[in-house]
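Enquirer: Please work out how this folds:
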Amino acid sequence: MSKFGELIDSETPVLLDFFKEENAQSTAMHPVLREVAATLGDKVKVIKIDIEKNEALADALRVKGLPTLIIYKDGEMKWREIGPQDAHTLITIIEQYF
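Expert: Here you go, the predicted structure:
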């Protein structure tokens, strides 16, 4: 978990996508996240976290539905949503934290 703390303790907004490969809604988010990352460049960190490989972290953050999207800035959770989102919506939300 210490690596996670270092990851989210950033002045740059961090968008976490908790997903599972067998979940259709999760995999549908992959191109959306690529678009967000391409549009915002180094203004955001976009990180995909496979819940099957990171069960302890998913449990600690109480990830129940997929995909779960969370934005952190300066180590603090700023936004959280369960379910797919479109790129425009995510970009607009992330821009609030620049």
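
Enquirer: going forward, measure contacts and count neighbours with C-alpha atoms only.
Expert: Fine.

Enquirer: I figured residue 74 hits residue 9, correct?
Expert: Yes. Judged on CA atoms under 8 Å, residue 74 makes contact with residue 9 at a distance of 4.6 Å.

Enquirer: Could you list the residues in contact with the helix or strand containing residue 94?
Expert: Residue 94 belongs to helix 87-95 when assigned by DSSP states H and E. Helix 87-95 is contacted by residues 13, 32, 33, 35, 36, 40, 44, 71 when judged by CA atoms under 8 Å, 6 or more residues apart in numbering.

Enquirer: All the strands of the chain, in order from the start?
Expert: Per DSSP state E, the chain carries strands over the ranges 14-19, 45-50, 68-73, 76-82.

Enquirer: The structure of the following sequence is requested for comparison with the preceding one:
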Amino acid sequence: MKKKFRKRIAEDIPTLVYFYATWCVPCKLMRPIVEQVAGELGTAISSIEIDVEIKKGIVKRYKIKGVPTLILFKSGTALWRHTGVMPVEDIRIAIKEHL
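Expert: Below you'll find the model as predicted:
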């Protein structure tokens, strides 16, 4: 997964990475919001979900201290990051600034 993950975030198309945990109630609230934004933006972005309990190496590398965390990558660089629940419109605005 690490190689696949690095390849995805290195693409020219922005990649929204959603870090979550299955036991996290706020993560359950964020999942449909993230899916909605990814669906609305279609091919303008790609998205990945990372379970912090399973992909601990990736979590450590990007210093994920809380969930849910969203990071927008493009060409391997983190362009934007947010931890916690966030309204759908705020996510749209943040992502569109980097398209």
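
Enquirer: Now neighbour count too, for the contacts of helix 87-95 of structure 1, in a markdown table please.
Expert: Shown next, in a markdown table, are the contacts of helix 87-95 of structure 1 (neighbours: other CA atoms under 10 Å):
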| residue | neighbour count |
| --- | --- |
| 13 | 26 |
| 32 | 17 |
| 33 | 22 |
| 35 | 16 |
| 36 | 23 |
| 40 | 14 |
| 44 | 24 |
| 71 | 24 |
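
Enquirer: And the residue at the greatest distance from the centre of structure 2, how close does it get to residue 51 of structure 2?
Expert: Farthest-out residue of structure 2 from its mean C-alpha position, per CA atoms, centre = their mean: residue 23, at 17.8 Å. According to CA to CA, to the nearest Å, residue 23 of structure 2 stands 10 Å off from residue 51 of structure 2.

Enquirer: And residue 20 of structure 2, by the same measure?
Expert: In terms of CA to CA, residue 20 of structure 2 sits 5 Å off from residue 51 of structure 2.

Enquirer: which one's the longest helix in structure 1?
Expert: Determined from DSSP state H, the single longest helix within structure 1 is helix 24-40.

Enquirer: For residue 29 of structure 2, which residues are in contact?
Expert: Counting by CA under 8 Å, 6+ apart, residue 29 of structure 2 has contacts residue 85.

Enquirer: next one: residue 23 of structure 1
Expert: Residues near residue 23 of structure 1 by CA under 8 Å, 6+ apart: residue 66.

Enquirer: please redo it, this time with the cut-off set to 10 Å
Expert: Counting by CA atoms under 10 Å, 6 or more residues apart in numbering, residue 23 of structure 1 touches 66, 67.

Enquirer: returning to that earlier point: give me the buried positions along the helix holding residue 94 of structure 1.
Expert: Buried residues in helix 87-95 of structure 1, counted by 16 or more other CA atoms under 10 Å: 87, 90, 91, 94.

Enquirer: Now that helix on structure 2. Mean distance?
Expert: For helix 87-95 of structure 1, the mean deviation from structure 2 after alignment is 1.0 Å (mean CA distance after the TM-score superposition for structure 1).
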